[in-house]
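Chemist: whatever this is, show me its structure:
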Amino acid sequence: MLTFVLIAVTVLVSWLAFDKPKLMQRLILWPPAVERQRQYERLLTHGFIHADWPHLLFNMLTLYLFGSQIEPVLDTLIGPLGFVFFYVTAIIVAILPTYLRHRNDANYSSLGASGGVSAVLFAFILLAPWTLIYIPIPMPAIVYAVGYMGYSFWMDRRGGDNVNHSAHLSGAIYGVLFMLLVDSRIGPFFLQQLTNPQFR
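Modeler: Predicted structure coming up:
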């Protein structure tokens, strides 16, 4: 599956960047490099590097758990590369608000796949809102989604923890909108699932 390819590429690039600071600095989202040097690829490459192993493993585990569920759906709806298109564009779209906010801030940088992973997670929630996810206690996906959005919004306003909560929010919104635009039946299906809880 292409989910495994994306995970393998991300693990490899992140691993290389851990030991090569120059590579890390070349791939990270540093807004002035995009704004002044037109290195637009950083809007994507930042999603393939991570701060440390726990950061990488958490994102890749989440991508595996939910990407493996969403990939066959998008394969059916928009073709064999549909999931890759969705994930790559999610990384870019999720970081745009952050980039625009900090485009002249030479002291700001951002990295990690969280924006893309958030999009995948929320795409899954549209299809199976009552599925139990373990974080670590069992919780319906829709309950987690509401809490996740509220927490990310609050922390984005508060700031100060070096986590790009804005990308989490943007990724989640993009994931929902992408799925609704790809297939208009998903909206009514989600509402039907929402009003008929089936925990599994």
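
Chemist: going forward, measure contacts between C-alpha atoms and count neighbours the same way
Modeler: OK.

Chemist: let me see the ranges of the strands in the protein.
Modeler: Here the chain has its strands, by DSSP state E, at 132-134, 138-140.

Chemist: would CSV of those with mean neighbour count be doable?
Modeler: Shown next, in CSV, are the strands of the chain (neighbours: other CA atoms under 10 Å):
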stretch, mean neighbour count
strand 132-134, 15
strand 138-140, 15
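
Chemist: dump those to JSON lines, plus distance to residue 35.
Modeler: Putting the strands of the chain into JSON lines (distance: least, CA to CA, whole Å) gives the following:
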{"stretch": "strand 132-134", "distance to residue 35": "40"}
{"stretch": "strand 138-140", "distance to residue 35": "41"}
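
Chemist: and the residue sitting nearest the centre point of the chain, what does it touch?
Modeler: The centre of the chain sits closest to residue 116, judged by CA atoms, centre = their mean, with a distance of 2.2 Å. Listed by CA atoms under 8 Å, 6 or more residues apart in numbering, the contact set of residue 116 reads 47, 87-91, 94, 171.

Chemist: for the strands of the chain, which one sits closest to residue 126?
Modeler: Comparing the strands of the chain by their distance to residue 126 (CA to CA), the top pick is strand 138-140, with 12.2 Å.

Chemist: elements contacting that closest one?
Modeler: Contact here means 3 or more CA pairs under 8 Å, 6 or more residues apart in numbering; DSSP states H and E; on that basis strand 138-140 packs against strand 132-134.

Chemist: please provide the structure for the following sequence as well, for comparison with the first:
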Amino acid sequence: MFIPLYDQNPKIYVERPWVNQSLIIINLIIFAIQYVLPASGEGFVLVTMAVVPGWLSDPLIDQVPYLPDQTTLITYAFLHADWMHVLTNMLFLMVFGDNIEDAMGHVRYLVFYLACAAAGGLAHMLADPTSTAPLVGASGAVAGVIGAYIILFPKVRVYVLARIIIPLPLPIPALWVLGLWIAMQFFFVLFPDGSLTAWWAHLGGLMAGATLVFFLKRSTVSLFGR
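Modeler: Now for the predicted structure:
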């Protein structure tokens, strides 16, 4: 697979993408807290903040004290399984999220991000409504960012770390890079690999992002790199 490093896509409207930067910092801080919690504490966090489809679809189970259980469709996106999980998601968010915030504005980008997270969690739940395995990770929200990016900036060059003989940064159009990532998500939904990766959450966030961008982008931002 590839590792995105940076893109040739200057921001036009936003001097500093502080929402995107804040989301990255919050995710890293929460994971650091998860990391130092004892097993009992981390278990409590997962029980009350992760998406558990079998519990979320059961009206008799009160998962989140004092709040609707649907709150987990947002909170799960700020939890991660391990360092590789959180760092990979945050790298994608750092490379692609700032331009989506630029295209939408601060407030609409935050709404967009949380909506994509919720869509990813909902798609995961609908795909296996009786599962009691907890879903965590920002992948659904990040997939939404990827969906919006490929709609707005398919021609932008993205520098990715690709291993041919030695690892080299190569400039590749976003349509190719992210198109390959999208194709992989559909492939593993059709042909599951037995891993714990929540492919349906990726697709749910992706489709939400590719749809919402039409309504939340600035009117002066063109579609498809025009």
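
Chemist: and the strands of structure 1: which comes nearest residue 41 of structure 1?
Modeler: Closest to residue 41 of structure 1 of those is strand 132-134 (CA to CA; 33.8 Å).

Chemist: for structure 1, longest helix please?
Modeler: Secondary structure of structure 1 per DSSP state H: the longest helix is helix 53-78.

Chemist: tell me the buried residues in it?
Modeler: 56, 59-60, 62-64, 66-74 (16 or more other CA atoms under 10 Å).

Chemist: residue in structure 2 paired with the residue nearest to the centre of structure 1?
Modeler: Matched to structure 2 by TM-score structural alignment, residue 116 of structure 1 sits across from residue 141.

Chemist: give me the number of residues near the residue mapped onto residue 47 of structure 1 from structure 2?
Modeler: Correspondence of residue 47 of structure 1 to structure 2, assessed by TM-score structural alignment: residue 77. Residue 77 of structure 2 has 27 neighbours, counted by other CA atoms under 10 Å.

Chemist: stretch 125-140 of structure 2 spans what distance, first to last residue?
Modeler: Using CA to CA, to the nearest Å, the end-to-end distance of stretch 125-140 of structure 2 comes to 12 Å.

Chemist: ok, which stretches of structure 2 are helices?
Modeler: 18-36, 39-49, 53-56, 72-75, 83-104, 106-127, 139-152, 174-190, 199-216.

Chemist: format those helices as CSV; extra columns: distance to residue 224 of structure 2.
Modeler: As requested, those are arranged in CSV below (distance: least, CA to CA, whole Å):
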stretch, distance to residue 224 of structure 2
helix 18-36, 22
helix 39-49, 37
helix 53-56, 36
helix 72-75, 29
helix 83-104, 13
helix 106-127, 19
helix 139-152, 5
helix 174-190, 10
helix 199-216, 11
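
Chemist: and these, which is most packed in?
Modeler: Ranked by mean neighbour count, the helices of structure 2 are led by helix 139-152 with a mean of 28 (mean count of other CA atoms under 10 Å).

Chemist: ok now that helix, how far from the chain's centre?
Modeler: Centroid displacement of helix 139-152 of structure 2 relative to its chain, using CA atoms, centre = their mean, to the nearest Å, is 7 Å.

Chemist: over to stretch 103-114 of structure 2?
Modeler: Relative to the chain's own centre, stretch 103-114 of structure 2 is displaced by 13 Å; criterion: CA atoms, centre = their mean.

Chemist: how about residues contacting that stretch?
Modeler: With CA under 8 Å, 6+ apart as the test, stretch 103-114 of structure 2 has contacts from 13-14, 17-19, 74, 100-101, 141-142, 144-145, 209, 212, 216-218, 221.

Chemist: if we go to 7 Å?
Modeler: 19, 74, 101, 141, 216-218, 221 (CA atoms under 7 Å, 6 or more residues apart in numbering).

Chemist: what does stretch 152-170 of structure 1 give?
Modeler: Residues outside stretch 152-170 of structure 1 that contact it (CA under 7 Å, 6+ apart): 94-95, 98, 114-115, 118, 149.

Chemist: now check residue 200 of structure 2 against structure 1: what is it aligned to?
Modeler: Under TM-score structural alignment, residue 200 of structure 2 pairs with residue 166 in structure 1.
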